[in-house]
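A.B. asks: Predicted model and sequence below, questions to follow.
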Amino acid sequence: MTRDVRAALSAQRPADVRRPSRQVYDRVVAASAQLFDQGGYFALTVDALVVLSGVSKKTVYRWWNNRAEVALDVIGEVYGPPPGVPGDGSALDRLLSYVVAEARYVGGPAGPVLAGLLADCQQRPAQLATVRDRFLAGPRSTVRALVADAVDEGVIAADSDLDVVTSMLLDPIYHALLTGEGPAGPDAAAARIRHLLVGVRRES
């Protein structure tokens, strides 16, 4: 695993996110999970959270500025953590494994909540910045580092734009999540990589 990929893995695990006491946190997680089951992301309001969790509104706002921040903390607890960086195999194998795992996670049980979270933030720049930093930046950093590894291994052309290739692999996953349009899921993610390589593979 290269230094860039290790750095990308660290970016997926923000260490400076504040946490309340375990008792408060567990109550908020349990209440949020119940609200997600009842009505998805938009059922998660601070008022509903206060009623179900028994945590005061003052305490909620002490630790979370809005429901997007609550959701970002809770999604991994309720639906499991997002995929980590593969450690074995060629750069191309690790790239394929990671992008497929990201598509599987986004298209799984967490998907409807993530879709609501992303939609809710479109008119709220501060929340959108938080979502980018805490949810989107990790996968983008990881994929970019894996694409760079594939360039180093000679699988992808050296003059490829790493950011463009990263967007080509990840953006369709989130587009399908938000719109329901276009091929989604692990098989579609794997197909995108195969088709992409036709255009960016190094000429022999």
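C.D. replies: Arrived safely. This is a predicted model, so every value here is computed, not measured.
A.B. asks: going forward, measure contacts between C-alpha atoms and count neighbours the same way
C.D. replies: OK.
A.B. asks: can you tell me which residue is nearest the centre of the chain?
C.D. replies: Closest residue to the average C-alpha location of the chain: residue 135 at 4.3 Å, with CA atoms, centre = their mean.
A.B. asks: That one falls within a strand, correct?
C.D. replies: No - counting by DSSP: H, G, I helix; E, B strand; the rest coil, residue 135 is not part of a strand but helix.
A.B. asks: Which residue ranges of this structure form strands?
C.D. replies: With DSSP state E, there are no strands along the chain.
A.B. asks: all helices for it, in order.
C.D. replies: For the chain, the helices defined by DSSP state H occupy 3-11, 22-39, 46-53, 57-63, 67-79, 91-106, 111-120, 125-131, 137-152, 162-179, 185-200.
A.B. asks: May I see those helices organised as JSON lines, with distance to residue 85 added?
C.D. replies: Output for the helices of the chain, formatted as JSON lines (distance: least, CA to CA, whole Å):
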{"stretch": "helix 3-11", "distance to residue 85": "6"}
{"stretch": "helix 22-39", "distance to residue 85": "26"}
{"stretch": "helix 46-53", "distance to residue 85": "33"}
{"stretch": "helix 57-63", "distance to residue 85": "29"}
{"stretch": "helix 67-79", "distance to residue 85": "16"}
{"stretch": "helix 91-106", "distance to residue 85": "7"}
{"stretch": "helix 111-120", "distance to residue 85": "20"}
{"stretch": "helix 125-131", "distance to residue 85": "20"}
{"stretch": "helix 137-152", "distance to residue 85": "7"}
{"stretch": "helix 162-179", "distance to residue 85": "15"}
{"stretch": "helix 185-200", "distance to residue 85": "16"}
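A.B. asks: okay, now the one to match up with it:
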Amino acid sequence: MHREHTGRRRNEAARQDILDAAAALIAEPGGAAVTVDAIAARAGVGKQTIYRWWPSKYAVMLDALLERARADVVETGDGTLPGDLTAFLVSSFAGAERGRAFLATAAGLAQSDPAAREMLEQFTRRRREALRGLLERHGVPGPGLLVEQAYGVLWYRLMISHEPLDRASAEGLAALLTRQADI
């Protein structure tokens, strides 16, 4: 595939190819071992293009996950609190399951790398804000603890218990949180 050279300006087609390549590699078994070389080869760009726009492979991978999260996570279901919350959690759990290896690696790296910590914090903040917004739209007062419970379960399963982030778990959690919302 030939793209017009744009110098230091970011070519949107190349950017999208890079993010798509990173997302595809993350989803493969062993996604934690993704390299800049592998991303560049799959995207059809040079490594220098990636390093010009992102400081590390983790930055590319997190950017790819952020984009996928915006596209993949459903924020509305049937218009009811139980329906919308279930749709949100089912899609959130599915996305986390697809990116499980990378998210676990990113969480570990964030313990010692300030840049990784900032990127992971940005990613999780966007998802928490989306869930908070959903709960507020349904009139749930003080939704902060419900948001923490939802993501606490997700991250606990991701990092500690290694239980699946499956549809049944998301539906069960949505039912529990709906009862706790007490509206």
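C.D. replies: Perfect, I can see it now. Everything quoted here is computed from the prediction, not taken from an experiment.
A.B. asks: and the gap between the residue nearest to the centre of structure 1 and residue 55 of structure 1?
C.D. replies: 26 Å (CA to CA, to the nearest Å).
A.B. asks: Can you find the partner of residue 104 of structure 1 in structure 2?
C.D. replies: Aligning on TM-score structural alignment places residue 104 of structure 1 opposite residue 94 in structure 2.
A.B. asks: Tell me how many other residues crowd its match.
C.D. replies: For residue 94 of structure 2, the count of nearby residues is 19 (other CA atoms under 10 Å).
A.B. asks: Quick check, it in contact with residue 169.
C.D. replies: No - here residue 94 of structure 2 does not reach residue 169: they are 10.6 Å apart, not a contact under CA atoms under 8 Å.
A.B. asks: Now do residue 164 of structure 2: how many residues are near it, please.
C.D. replies: Residue 164 of structure 2 has 16 neighbours, counted by other CA under 10 Å.
A.B. asks: what sits against the closest residue to it other than its chain neighbours?
C.D. replies: With sequence-adjacent residues excluded and distances taken as CA to CA, 6 or more residues apart in numbering, residue 164 of structure 2 is closest to residue 157, at 6.9 Å. Residue 157 of structure 2 sits next to 163-165 when contact means CA atoms under 8 Å, 6 or more residues apart in numbering.
A.B. asks: Relative to residue 195 of structure 1, how far out is residue 146 of structure 1?
C.D. replies: 17 Å.
A.B. asks: And residue 61 of structure 1, by the same measure?
C.D. replies: Residue 61 of structure 1 is 47 Å from residue 195 of structure 1, by CA to CA.
A.B. asks: who has more neighbours, those two?
C.D. replies: residue 61 (13 against 10).
A.B. asks: what's the counterpart of the more buried one in structure 2?
C.D. replies: Residue pairing (TM-score structural alignment): residue 61 of structure 1 is matched to residue 51 of structure 2.
A.B. asks: To which residue of structure 1 is the residue nearest to residue 164 of structure 2 aligned?
C.D. replies: In structure 1, residue 157 of structure 2 lands on residue 176 (TM-score structural alignment).
A.B. asks: Relative to residue 182 of structure 1, how far out is its match?
C.D. replies: 6 Å.
A.B. asks: what does residue 192 of structure 1 give?
C.D. replies: Look at residue 192 of structure 1 and residue 182 of structure 1: by CA to CA, they are 12 Å apart.
A.B. asks: Looking at these two, which one has more neighbours?
C.D. replies: Using other CA under 10 Å, the more surrounded residue of residue 192 of structure 1 and residue 182 is residue 192, with 19 against 11.
A.B. asks: Not counting sequence-adjacent ones, nearest residue to that one?
C.D. replies: Leaving out its chain neighbours, the residue that sits closest to residue 192 of structure 1 by CA to CA, 6+ apart is residue 169, at 6.7 Å.
A.B. asks: need the contact list for the one you found.
C.D. replies: Contacts of residue 169 of structure 1 by CA under 8 Å, 6+ apart are 99, 189, 192-193.
A.B. asks: Pull out the buried residues from these.
C.D. replies: Buried members of the contacts of residue 169 of structure 1, scored by 16 or more other CA atoms under 10 Å, are 99, 189, 192-193.
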